[in-house]
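Student: I'll drop the sequence and a predicted model, then ask my questions.
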Amino acid sequence: MAKPDNRADNVAHLQQHVQNTEQNLHEAQQYLDEHADEISATELNDIQVKNEHRKESLQKFRSEIQDEANQ
């Protein structure tokens, strides 16, 4: 039998995702700042792309939090 759709804790879960994503973004940026002269162009590009995806995810999470809070 399928579980009922319990949305009561969606905002809390989304906020946890926001915190985790912000932490990953910060740590990646800190790594870039500390090791800029040691990393390859490929690694630099990979981290920058991931950080852009993280920023997009943060916007989506925050939008979804607002939607959930308004319901």
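Tutor: Perfect, thanks for sending it.

Student: only C-alpha atoms for contact and neighbour calcs from this point on.
Tutor: Noted.

Student: So residue 14 versus residue 33, what's the distance?
Tutor: Distance, residue 14 to residue 33, by CA to CA, to the nearest Å: 28 Å.

Student: and the comparison structure, right after this:
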Amino acid sequence: MRKNTSNPDDRSDNVEKLQDMVKNTKDNMEAAEELMAYTSGEEREAIKQKNERREKSLEGFQKEIIDETQARKNGYSS
């Protein structure tokens, strides 16, 4: 029988993962902006609202990048 054990918390690449998430979110925002040229009404408004949520996510990602960078400098100690 196998014992259930949790994997150790590996934060070593969190900054890079967050940076990838920022890039992907920005790419999605740009694609949505381009799509808006071909939409109108409710669909256009939905795209606008989604991009507003993406903008807030970007702010959160930036804060997390700062936190993770600082934690990396401090050796991830609590």
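Tutor: Received, thanks. Remember, it's a predicted structure, so these values are computed and weren't measured experimentally.

Student: Now compute the TM-score of the two chains, please.
Tutor: Once the chains are laid over each other, their TM-score by TM-score structural alignment, normalised by the length of the first structure reads 0.89; 67 aligned residues with a CA RMSD of 0.9 Å.

Student: all helices of the first structure, in order?
Tutor: For the first structure, applying DSSP state H gives helices covering 10-35, 41-69.

Student: if we can go back for a sec, of residue 14 and residue 33 of the first structure, who's got more company?
Tutor: residue 14 (18 against 10; other CA atoms under 10 Å).

Student: mind listing what the more buried one touches?
Tutor: By CA atoms under 8 Å, 6 or more residues apart in numbering, the contact set of residue 14 of the first structure is 61, 62, 64, 65.

Student: Turn the buried ones among the residues you listed into a named PyMOL selection, would you?
Tutor: In PyMOL syntax, the buried subset of these is picked out as below (16 or more other CA atoms under 10 Å):
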select buried, resi 61+62+64+65
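
Student: mind giving me JSON lines with the helices of the first structure and columns for distance to residue 2 of the first structure?
Tutor: Shown next, in JSON lines, are these (distance: least, CA to CA, whole Å):
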{"stretch": "helix 10-35", "distance to residue 2 of the first structure": "18"}
{"stretch": "helix 41-69", "distance to residue 2 of the first structure": "22"}
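
Student: Looking at those helices, which is nearest to residue 4 of the first structure?
Tutor: helix 10-35 (13.8 Å; CA to CA).
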